[in-house]
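Undergrad: Okay, here's the prediction I keep looking at, along with the sequence it came from:
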Amino acid sequence: MTIALIRPTTDLYDSWAAAVAEFGGGHIDGSGLQAPVIPGRVTLDQLIADAARLADTSIAPPEDRVHNDLYWIVDDAEVIGFLSFRHDLNEWLREAGGHIGYAVRESRRRQGYASKALALALDRAREIGLDRVLVTCDDDNVASARTIEGAGGVLQDVSDQTERGHALLRRYWITL
């Protein structure tokens, strides 16, 4: 297993499309895509352009966004999942999204990919000088809660986000 976080690229289009398809067209945490998701060249080209703009700290992000590093979780040349690392928190991210969002395709879950990807994201947080990061997961997502706790996450609370279209969310802080 050789896990890496890489920026979206057309070089892995087929693997990206297969990973997106495995999620069944719904929202995919950390992917930068909005549901419904229908893989296509235009969608990937737009995703790459949007990701580059949001990662560029020399350009102010749109008013409702923050600087964000969008990554694909890759094992060799296979896209295993997605990870979004937000440099700052706006109101919505403080309440529900956190600094880091990730998803691993169903066929590759329970193999350590989420843990390794989260560890790499924490390294990125240290690189840009953060002292701690907020990571959230649905209250009923036991696997993600264990992943976050395994990375040193300390539960802040369980927040009711149902009015925003989310389930109960577990909010964790990880000190770097």
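TA: Yep, that arrived.
Undergrad: Going by C-alpha atoms from here, please, whenever you check contacts or count neighbours.
TA: OK.
Undergrad: Strands of the protein, residue ranges please.
TA: 3-6, 68-75, 78-86, 100-104, 132-138, 154-160, 168-175 (DSSP state E).
Undergrad: How about the contacts made by I48?
TA: Neighbouring residues of I48 by CA atoms under 8 Å, 6 or more residues apart in numbering: 8-9.
Undergrad: how near is it to W92?
TA: As judged by CA to CA, to the nearest Å, I48 and W92 stand 23 Å apart.
Undergrad: E127 now?
TA: Taking CA to CA, one finds E127 at 24 Å from W92.
Undergrad: got it, and Q46?
TA: Taking CA to CA, one finds Q46 at 24 Å from W92.
Undergrad: picking that back up, so E127 and W92 - more neighbours on which side?
TA: W92 (12 against 9; other CA atoms under 10 Å).
Undergrad: ok, and the closest non-adjacent residue to D45?
TA: Distances taken as CA to CA, 6 or more residues apart in numbering put T10 closest to D45, at 7.5 Å, once the chain neighbours are dropped.
Undergrad: Isn't V154 up against L176?
TA: No: at 11.9 Å, V154 and L176 do not qualify as touching, with contact defined as CA atoms under 8 Å.
Undergrad: doesn't L44 make contact with the residue nearest to D45?
TA: Yes: between T10 and L44 there is a contact under CA under 8 Å: 7.2 Å.
Undergrad: what about versus this one:
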Amino acid sequence: MALTLVAPSVDLYAAWREAHAEWGPGLHEDGFGLAATDQVGTVEGFTAWVERVRTGAGTSRWIVEDRRVLGGIGLRHQLNERTGHIGYGVRPSARGRGVASWALGAILQEARALGLQRVLVVCLADNPASARTIERNGGVLEEIRGPVRRYWIELPAAGEPGVPAEEGADG
């Protein structure tokens, strides 16, 4: 599996639209930073949305394999108690391959490079696959608050024990 995290790009318009269509109408696509007001159905609207996401306060990445958009992952540089630091989503046809686990591991490296010492990652309590993804990446359950599981992941500084020298794709 040759996965990469890439900054959102207008060059991937057709590939992103294919992934977006696979989720279907009305379904939430975590990790893309898509708001209800974004008009991504036209090239102009998509271009405006990509620019907004690229210049926002966080780090947005698309999970890409062979120019096929498999999902998205976003890193908020400031803690949001409700949604945590990181949100991600993988299109249905790419699930079960370790894509989310790989992407979370990769974005954790970016969080560490930004100097974050720990991050909050949340998922729905009834989403065991996402819970496993977070736990595989060092997530420690803080609590279940209503419909949400809250996990903290410690990010030791580079060179400290527990920091891998290099990570590859799993799956």
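TA: Sure, I can see it. Nothing here was measured: the structure is a model prediction, and the numbers come from that model.
Undergrad: Can I get the strands of structure 1 in JSON lines including distance to E22 of structure 1 and mean neighbour count?
TA: Output for the strands of structure 1, formatted as JSON lines (distance: least, CA to CA, whole Å; neighbours: other CA atoms under 10 Å):
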{"stretch": "strand 3-6", "distance to E22 of structure 1": "19", "mean neighbour count": "18"}
{"stretch": "strand 68-75", "distance to E22 of structure 1": "15", "mean neighbour count": "24"}
{"stretch": "strand 78-86", "distance to E22 of structure 1": "10", "mean neighbour count": "25"}
{"stretch": "strand 100-104", "distance to E22 of structure 1": "10", "mean neighbour count": "24"}
{"stretch": "strand 132-138", "distance to E22 of structure 1": "20", "mean neighbour count": "23"}
{"stretch": "strand 154-160", "distance to E22 of structure 1": "28", "mean neighbour count": "15"}
{"stretch": "strand 168-175", "distance to E22 of structure 1": "24", "mean neighbour count": "20"}
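Undergrad: So which of the ones you listed is nearest H27 of structure 1?
TA: Nearest to H27 of structure 1, of all the strands of structure 1, is strand 100-104, at 10.0 Å by CA to CA.
Undergrad: equivalent range in structure 2 for that closest one?
TA: Taken onto structure 2 by TM-score structural alignment, strand 100-104 of structure 1 occupies residues 86-90 there.
Undergrad: distance from that stretch to structure 1 after superposition?
TA: With mean CA distance after the TM-score superposition for structure 1, stretch 86-90 of structure 2 departs from structure 1 by a mean of 0.3 Å once superposed.
Undergrad: got the contact list for that stretch?
TA: By CA under 8 Å, 6+ apart, the surrounding residues in contact with stretch 86-90 of structure 2 are 29-32, 70-76, 99-100, 104, 119-122.
Undergrad: and E143 of structure 2, what pairs with it in structure 1?
TA: Match for E143 of structure 2 (TM-score structural alignment): D157.
Undergrad: thinking that match is in contact with D139, fair?
TA: No: with contact defined as CA under 8 Å, D157 of structure 1 and D139 do not form a contacting pair (10.1 Å).
Undergrad: so what sits against both of those two?
TA: R170.
Undergrad: so who does the match of E143 of structure 2 touch?
TA: 170-172 are the contacts of D157 of structure 1 under CA under 8 Å, 6+ apart.
Undergrad: Serialize those residues to TSV and add fields for distance to V74 of structure 1.
TA: Compiled in TSV, those are given as follows (distance: CA to CA, whole Å):
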residue	distance to V74 of structure 1
R170	26
R171	26
Y172	25
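Undergrad: Of the residues you listed, which ones are shared with structure 2?
TA: For these, the contacts that are reproduced in structure 2, applying both residues aligned by TM-score structural alignment, their matches' CA atoms under 8 Å, are 170-172.
Undergrad: Tell me which residue lies nearest the centroid of structure 2.
TA: I73 (1.8 Å; CA atoms, centre = their mean).
Undergrad: what residue of structure 1 matches up with that one?
TA: Per TM-score structural alignment, I73 of structure 2 is aligned with L83.
Undergrad: how big's the offset between the lengthiest helix in structure 2 and structure 1?
TA: If you go by DSSP state H, structure 2 has its longest helix at helix 99-113. In the superposition with structure 1, the average deviation recorded for helix 99-113 of structure 2 is 0.4 Å (mean CA distance after the TM-score superposition for structure 1).
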